[in-house]
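> quick check, what structure comes out for this input:
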Amino acid sequence: MATAARDEAFPLAGPRSLDPLLERIGDARYVAIGEASHGTADFYRWRADLTRRLIEEKGFSFVAVEGDWPDCHVLHQSVTGAPGAPDDPAAVLDAFERWPRWMWANTEVVRFARWLREHNLALPEERRVGFHGLDVYSLWESLHAVLDHVRAHDPEHEERALAAYRCFEPYAEDPQSYALSTSLVPEGCRDEVAALLAQARAHAERERAAAVGGSPTEFAAWQNAETVAGAERYYRAMVGGGPESWNVRDAHMADTLDRLMDRQGPGARAVIWEHNTHIGDARATDMADAGMVNVGQLLRERHGADGVVLVGLGTYQGTVVAADDWGLPPRAMAMPPARAGTVERLLHEALGGRSALFAWNGDGSVDGNGAASWRRAPLDHRAIGVVYRPDTERWGNYVPTVLGDRYDAFLYLDRTRALDPLHRYEHGRGEEDTFPSGQ
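Just a heads-up that it's a prediction; the model follows:
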């Protein structure tokens, strides 16, 4: 297997060495780029380098990330030069509140966002590249945004928005409190949210009928209403445990991406930034046995005919930013060498400690090595969340994976370093992922 891996490797030494991957991407409309941890600077940098080339050379329309819609919408306004938006995207990222802030409030994202704004300001408004959040967590932030929008633009329906707000108000913006309440009162705020969402959709459709693509303001309000609905389903599912809350979250992210693509029109092309556990096809891992689906699987199922390229990233050894427990401050931790029997150990030994790019055939076929190819063998593949305990490496932090089925390409980085957060402290616990934790 080591020989086969070595034979398939392209040297990785700067943005131009991504040429084989750009060729593999071709005319694909969806490129999802992963990461094996949320706290590795090299993952963010290579992801940004690839995204820059996709924007500059292939005309990709927007970047969609594993982040909150409201926070990312402010960043979107900054990088697209919207009137009244902050001139420096760093100011927006510095104001991100949800734990773990270092996922987006870090020097690598600042560097990319500043480049994107500079790139956009040289273009006409209709061609500027957006930055959007796909995630489901911002129930209260999105609810406030919908209420503010209705009061300003649709005041005759303010009571419907207020009904949803009043229903959630007793839980004092504590998602766990709301989730637990639904075990006693199963209907929770479902009816109020459904009414709010129906109104937001109807208003957005009226605006869309009146203008090509509709109003950006109305679309943002509609998406905030969709997020309220998705978050309500997510927190309700948390009570039951198991895979359902994960599935609700990833389906919401895939649905949000569909809405963004639909709004952009037939020529739209999307770059997606998420953890490997979201963008690598779940069917090529043990996630499928647990009843889980993810964004990568849904992209292939829904949009395979439009071209979907899933790009995983991995590392053998280095340092990583993470927390010792949920809600605690981030710190740089030593990440030990990958254990035996893993993708990362195989590649480290096959390549002699060098980094490499792998990009295989679009039909998933294997060249020359048949079923014995290294990327057809089930191997453990490193996955580190926002909470990390290096002493659990002997049995945890890996996902059983058939790499050639999970991804269409893979960037292997032998040694990596920790991310540089904008903040050295954290406040608040945020919304804890329960299945699995922190990815």
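
> every contact and neighbour count from this point should use C-alpha atoms.
Noted.

> top strand in this structure by residue count?
strand 308-322 (DSSP state E).

> packing partners for it?
Strand 308-322 sits against strand 30-33, helix 276-279, helix 295-303, strand 331-335, helix 343-351, strand 378-382, strand 409-416, with contacts defined as 3 or more CA pairs under 8 Å, 6 or more residues apart in numbering; DSSP states H and E.

> out of those, which gets nearest to Gly312?
strand 409-416 (4.7 Å; CA to CA).

> what's that closest one in contact with?
21, 40-42, 309-320, 344, 347-348, 353-360 (CA atoms under 8 Å, 6 or more residues apart in numbering).

> list only buried entries from the residues you listed.
By neighbour count, with 16 or more other CA atoms under 10 Å, the contacts of strand 409-416 hold 21, 40-42, 309-320, 344, 347-348, 354-360 as buried.

> what about stretch 120-139, how long is it end to end?
30 Å (CA to CA, to the nearest Å).

> same deal with stretch 302-310?
In stretch 302-310, first residue to last residue: 14 Å (CA to CA).

> angle of the longest strand of the chain against helix 295-303?
Taking axes from the mean of the first three to the mean of the last three CA atoms, to 10 degrees, one finds that strand 308-322 is oriented at 160 degrees with respect to helix 295-303.

> tilt between strand 308-322 and strand 331-335?
Going by the same axes, to 10 degrees, strand 308-322 makes 110 degrees with strand 331-335.

> give me the angle between strand 308-322 and strand 409-416.
Using the same axes, to 10 degrees: strand 308-322 against strand 409-416 is 20 degrees.

> so His76 sits right up against Asn120, yeah?
No. Under the criterion of CA atoms under 8 Å, His76 is not in contact with Asn120, lying 10.9 Å apart.

> please generate a structure for the following sequence too, so the two can be compared:
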Amino acid sequence: MSRPSARSVVKEIATGFVDLDVRRSDEPDDGPIAWPGYRAAREAASKRSGEDESVLCGTAEIGGVEAVVIAFEFGFLGGSIGQRTGDRVEAAFARAVESRLPVVSLIATGGSRMQQGMRALSQLQRIARAAAGARSVPQISVLRDPTTGGGWATLGASADVILALPEAQVGFAGSRVRPADAPAEAYTAEAKLAWGQVDRIVPPAALPGVLERWLRLLTSPTTEAADPPHALGSAGLPDSGWAAVQAARAADRPRAAEYLDAYFEWREDVSGDRCGGVDSGVLCGFGWRGGRTIAYAAQCGTATLPAGFRTAARLVRLASRLGIPVLTFVDTPGAANDAAAERAGAGAAIAELFEAIAGAAVPITTLVIGEGGSGGALAFAAPGSTWVTPNAYFSVTTPEAAAAILKLPADEVPALADRLRLRPQDLVELGIARSVVGPADRG
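The predicted model follows:
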């Protein structure tokens, strides 16, 4: 199977690529463990690929944004990671930190180089240390075919944003070492997207534009808090608690996607909790508004799954690290509370988001746009910086759940909604919300 060279891949997405000048580790011609024929294999790989190592590292411009680029050359011993690969990757991250440049890794590797034994495997620790030391700059990985072994378990899976080419082979186990009965589809970019381990699959033709957008988003920090969005829909306040609940539950009420589309000029989503889960009822990502970037984590009106809380926590931690303010939208009847949610660690996931928001080093703005059901809603809210729309409510729990807890009959639910003081205006009086937002001025 013919694969494009690393330099041709870089040329497709970037301009002005300049190789880094990297000091190479001393290495005997036959490698650190004197592997028979290693020198000849390297020479043949160099002649075939036109490169002297399995990775190119340099600086380039992607859509006008300067970045450090790490590009694997699969034609050189299968893009395998050896000692000199580690030299180059380490130098690339050092340059990124020194120059405050984002890192884009274009990965195509079969893993560690067998002919170097443990010296090759130990490069994974070196690469992980270099990437960890560069957390002050954005890191984006692009998973090409294949991305397996240590390439996936270091540069690939550890990046802030993970993009993948369609049908790329992605997995820790390469095709020659995985179980014979393992389904091939489990080792694809599409599977990793479904399992919350990849943010987006991008066709090659679209990759330059997508990378440009991501680089613009992640390199535009600001200290200014996000303004709360204007309310969409009805501007009238409910006259009772039960009316507030009914308004929040109305099928035609504006939802998070509508608010995001109205608020941002354009945006890019992240997807998944990186440990096997995706919650389609939570939208997270970064958006462009008025020349600056704002991160968002939005509930979409469904019971929030553990994966949703973990994805939101991932988003908040990333935004905090990069100096990007966050906007959250509260809209859920509550956290999912079935057996599957408990098995997936609902309590720990909610705690993770509470902690991420409590420890954020950037301002967080919250707008309650629908149902605010108990702790599953509160986990998305910023203390002291929460606003509410007229067709929303926020409560210690839903009126129905409160009735069940207090052993009250179902016909008392509407009256109980009043006693819970969950209307928008009640939330302002109680100091939970700063104010009720109105619709945009159309005049």
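
> got a TM-score for the two of them?
A TM-score of 0.23 describes the superposed chains when it is computed by TM-score structural alignment, normalised by the length of the first structure; 177 aligned residues with a CA RMSD of 7.5 Å.

> now do the longest strand of the first structure against strand 378-382, angle only.
Going by the same axes, to 10 degrees, strand 308-322 of the first structure makes 50 degrees with strand 378-382.

> tell me which residues in the one helix or strand Asp426 of the second structure maps to are buried?
Using DSSP states H and E, Asp426 of the second structure sits within helix 424-429. For helix 424-429 of the second structure, burial by neighbour count (16+ other CA under 10 Å) applies to Pro424, Gln425, Asp426, Leu427, Val428.

> and the two most separated of those?
Pro424 and Val428 (6.6 Å).

> who touches Arg151 of the first structure in this structure?
Arg151 of the first structure neighbours (CA under 8 Å, 6+ apart): Glu158.

> if you count neighbours, what's buried in the host helix or strand of it?
Take DSSP H and E as the rule and Arg151 of the first structure turns out to sit in helix 139-153. Of all the residues in helix 139-153 of the first structure, those buried under the rule 16+ other CA under 10 Å are Leu139, Trp140, Glu141, Ser142, Leu143, His144, Ala145, Val146, Leu147, Asp148, His149, Val150.

> which SSE is immediately downstream of it?
Counting by DSSP H and E, what follows helix 139-153 of the first structure is helix 158-168.

> re the thing from before, higher neighbour count, His76 and Asn120 of the first structure?
The neighbour comparison of His76 of the first structure against Asn120 (other CA atoms under 10 Å) goes to His76, with 26 against 19.

> separation between the closest residue to that one other than its chain neighbours and Val146 of the first structure?
In space, and not counting its chain neighbours, His76 of the first structure is closest to Phe131: 4.7 Å by CA to CA, 6 or more residues apart in numbering. Distance of Phe131 of the first structure to Val146 of the first structure, computed by CA to CA: 20 Å.

> shouldn't the residue nearest to His76 of the first structure be in contact with Leu75?
Yes. Contact criterion CA under 8 Å: Phe131 of the first structure and Leu75 qualify, at 6.9 Å.

> neighbour count winner among the two?
The neighbour comparison of Phe131 of the first structure against Leu75 (other CA under 10 Å) goes to Leu75, with 27 against 24.

> any idea which element the more buried one lies in?
Leu75 of the first structure belongs to helix 69-79, assigned by DSSP H and E.

> what packs against the following helix or strand past that helix?
Once the chain leaves helix 69-79 of the first structure, the next helix or strand it forms, by DSSP H and E, is helix 89-94. Using 3+ CA pairs under 8 Å, 6+ apart, the elements in contact with helix 89-94 of the first structure are helix 69-79, helix 107-121.

> nearest to Leu54 of the first structure, of these?
Once these are compared by CA to CA, helix 107-121 is nearest, at 12.1 Å.

> could you identify the helix or strand that succeeds that closest one?
Criterion used, DSSP H and E; the element after helix 107-121 of the first structure is strand 130-133.

> now for that next one, which elements pack on it?
Against strand 130-133 of the first structure (3+ CA pairs under 8 Å, 6+ apart) you get strand 62-65, helix 69-79.

> any idea which of those gets closest to Ala91 of the first structure?
helix 69-79 (9.1 Å).

> orientation of that closest one relative to helix 139-153 in degrees?
60 degrees.

> counting by contacts, list what helix 69-79 of the first structure packs against.
Under the contact rule (3+ CA pairs under 8 Å, 6+ apart), helix 69-79 of the first structure is packed against helix 89-94, helix 107-121, strand 130-133, helix 139-153, helix 216-240.

> any idea which of those gets closest to Ser177 of the first structure?
helix 216-240 (9.4 Å).

> contact partners of the closest one?
So helix 216-240 of the first structure is contacted by 69-70, 73, 135-140, 142-143, 145-146, 149, 175-176, 178-180, 182-183, 189-190, 193-194, 196-197, 200-201, 203-204, 207, 244-246, 248-249, 252, 256, 434 (CA under 8 Å, 6+ apart).

> so for that helix, what gets flagged as buried?
For helix 216-240 of the first structure, using 16+ other CA under 10 Å, the buried residues are 218-239.

> could you point out the helix or strand that follows it?
Per DSSP H and E, the first helix or strand lying C-terminal to helix 216-240 of the first structure is helix 244-264.

> and Ala2 of the first structure, which of the helices and strands packed on strand 308-322 of the first structure is closest to it?
Of all those, helix 343-351 comes closest under CA to CA, at 4.8 Å.

> tilt between that closest one and strand 409-416?
Orientation check (the same axes, to 10 degrees): helix 343-351 of the first structure against strand 409-416 gives 80 degrees.

> quick one: list the elements packing against helix 343-351 of the first structure.
helix 2-8, strand 308-322, strand 378-382, strand 409-416.

> closest one to Arg53 of the first structure among the ones you listed?
strand 308-322 (14.6 Å).

> circling back: just the angle between the helix holding Leu75 of the first structure and helix 107-121, please?
50 degrees.

> what angle sits between helix 69-79 of the first structure and helix 216-240?
Using the same axes, to 10 degrees: helix 69-79 of the first structure against helix 216-240 is 150 degrees.

> you'd agree Arg216 of the second structure is up against Ile62?
No. If you go by CA under 8 Å, Arg216 of the second structure and Ile62 don't touch, sitting 9.7 Å apart.

> neighbour count winner among the two?
Remark: of Arg216 of the second structure and Ile62, Ile62 carries more neighbours, 26 against 18, as counted by other CA under 10 Å.
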